[in-house]
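**Student:** Sequence unavailable; structure follows:
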């Protein structure tokens, strides 16, 4: 799928790439010619991913660490530079998941999710941006979002908060880093992963696909496919061809591609002198038609 994009000479770090979507991203980048730093906190998973990439003719090394700290982010960038001489792409995929409703969420679970997803994205993005500025020639930051960060999801307080914040980073960083020719975009993937298997409605389908059955066409049309279905967008956003694309977030999966709109006010009105609570109570009857309908994460 990525044979038409040539990433030869480019170097990428993919966090959380020992398995699942992260591994698929790393393998696709390597197939297109990039040298890849595979990162995971599971040393066996990271080594297995590197072995698979090199066995297929690609170039990769493993850097085992849990993202979230400045030290881990710096180590990832330094490994890329030490092994391959430069860094061109940082794909921030790593993160832990703890499905808990607000009333059951513990501080420890909240810290784990926010540290891995949000703090991991910020520290890795910052370390990569510093390297891009130092070496010149621009760079690519590819942040991985989630449908939960766009539309919410029951039991995903910490995860949705982290993923929504990551989308906000796209808007900030794409402006801040434009002057050094760094593009910043987010991919909001949907795929039949082990994480998806925790959703009761998808558990059986995940098992069947893992056993070799195709993804049902209706599910692909809704935007859910295999992990490999998501990789072409990551490869494209890593390439010189995507130099004009920044500040965007894309839903991608199965047979569906979508571009998310940036937040905008949907209704505005004015009252000279402002409002009192009583006046708001009276006026809200006329505002009701403009209120946003709640939607579940798809």
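**Tutor:** Great, that's in hand. This structure is a prediction, so every number in the text was calculated from the model and none was measured.
**Student:** CA only for contacts and neighbour counts going forward, please
**Tutor:** Fine.
**Student:** in the stretch 1-150 of the chain, which spans are helices?
**Tutor:** With DSSP state H, counting those that start in this stretch, the ranges of helices along the stretch 1-150 of the chain come out as 20-31, 43-55, 70-84, 107-113, 120-135, 147-151.
**Student:** Out of these, which is the most enclosed?
**Tutor:** helix 20-31 (a mean of 26; mean count of other C-alpha atoms under 10 Å).
**Student:** Residues contacting that one, please?
**Tutor:** Residues outside helix 20-31 that contact it (C-alpha atoms under 8 Å, 6 or more residues apart in numbering) are 2-3, 7, 12, 14-17, 35-36, 38, 49, 53, 56-60, 93-94, 191, 193-194, 227-228, 230-232, 234-235.
**Student:** got another, please set it beside the one above:
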């Protein structure tokens, strides 16, 4: 993939997945605006990219506000002359079960993930439409947004909303040649370590230095941040010009296309449904095969695929 001449903004790029995205885009030839709330972390990533012969600048600002979004787009244009790719990766966690989650816990996560994605995408879309040469909006979601996750009301809601925005913006920006996709990554990061299902496995790998076993990479789709970055490069490239409005999962050895919500079962009653009629028909009708929910716990090695 050759991204020479393209300019990308990556939010939350000071570490983890965001850093992997920024470095992979730069390695493919793109100039990168490295954003993070941590000024030192953003500077280190930009310096690492330029030290390897790439082009990058760092902009330390917390995403969420329109002012922050405008600043990131302006930095790309002022330094590199244009904007072609936006990767909205910035995020925080404030995990609590519903009855213990405060307003501040909820608002903080929504501000960064959902509002931050909205304001940055809006600013980028304005610029890309003005340029008239298309563009790429790559929005980072999560399995929690697709299936829900215990203790993550705020995070799951934000990540589900991000996928919904991707589908909406794919329609709105189609005429401008701007594709919009959501990425659903699974990788070993500090954020992933807060998920009970994955924390022990990640900690064991860090303690021993051994790579993740094949069953985990394949059956659970859990790998490194570098495993995920390849999808970002593809979606930023000309090869993905006809890919838009999709939610694409990647992690370890697994690449997947998530389905969109759709009616699974339908039943009809002449004149409409009473509560009693719904109750009488539920288990043999539309409720015969209820949907699962929540992120499944990783399978044990002895029960996973060989």
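**Tutor:** Yep, that arrived. What you are looking at is a predicted structure, and each value in this text was computed from that prediction instead of being measured.
**Student:** just the buried members of the contacts of helix 20-31 of the first structure?
**Tutor:** For those, a burial check counting by 16 or more other C-alpha atoms under 10 Å picks out 2, 7, 12, 14-17, 35-36, 38, 49, 53, 58-60, 93-94, 191, 193, 227-228, 230-232, 234-235.
**Student:** Could you export the helices of the stretch 1-150 of the first structure as JSON lines, including distance to residue 270 of the first structure?
**Tutor:** Shown next, in JSON lines, are those (distance: least, C-alpha to C-alpha, whole Å):
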{"stretch": "helix 20-31", "distance to residue 270 of the first structure": "47"}
{"stretch": "helix 43-55", "distance to residue 270 of the first structure": "57"}
{"stretch": "helix 70-84", "distance to residue 270 of the first structure": "46"}
{"stretch": "helix 107-113", "distance to residue 270 of the first structure": "39"}
{"stretch": "helix 120-135", "distance to residue 270 of the first structure": "38"}
{"stretch": "helix 147-151", "distance to residue 270 of the first structure": "29"}
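**Student:** Figure out which of these is closest to residue 204 of the first structure.
**Tutor:** helix 20-31 (17.5 Å; C-alpha to C-alpha).
**Student:** so the closest one matches what in the second structure?
**Tutor:** Aligned by TM-score structural alignment, helix 20-31 of the first structure falls on residues 16-27 of the second structure.
**Student:** For the stretch 151-300 of the second structure, which segments count as helices?
**Tutor:** 153-172, 199-208, 214-219, 225-236, 275-281.
**Student:** In the first structure, which residue is most central in space?
**Tutor:** When C-alpha atoms, centre = their mean is applied to the first structure, the residue found nearest the centroid is residue 144 (0.4 Å).
**Student:** What's that one aligned with over in the second structure?
**Tutor:** Match for residue 144 of the first structure (TM-score structural alignment): residue 140.
**Student:** Show the contacting residues for the residue nearest to that match when sequence neighbours are not counted.
**Tutor:** In space, residue 140 of the second structure comes closest to residue 183 once its chain neighbours are excluded; the distance is 4.9 Å by C-alpha to C-alpha, 6 or more residues apart in numbering. Going by C-alpha under 8 Å, 6+ apart, residue 183 of the second structure touches 138-142, 247-250.
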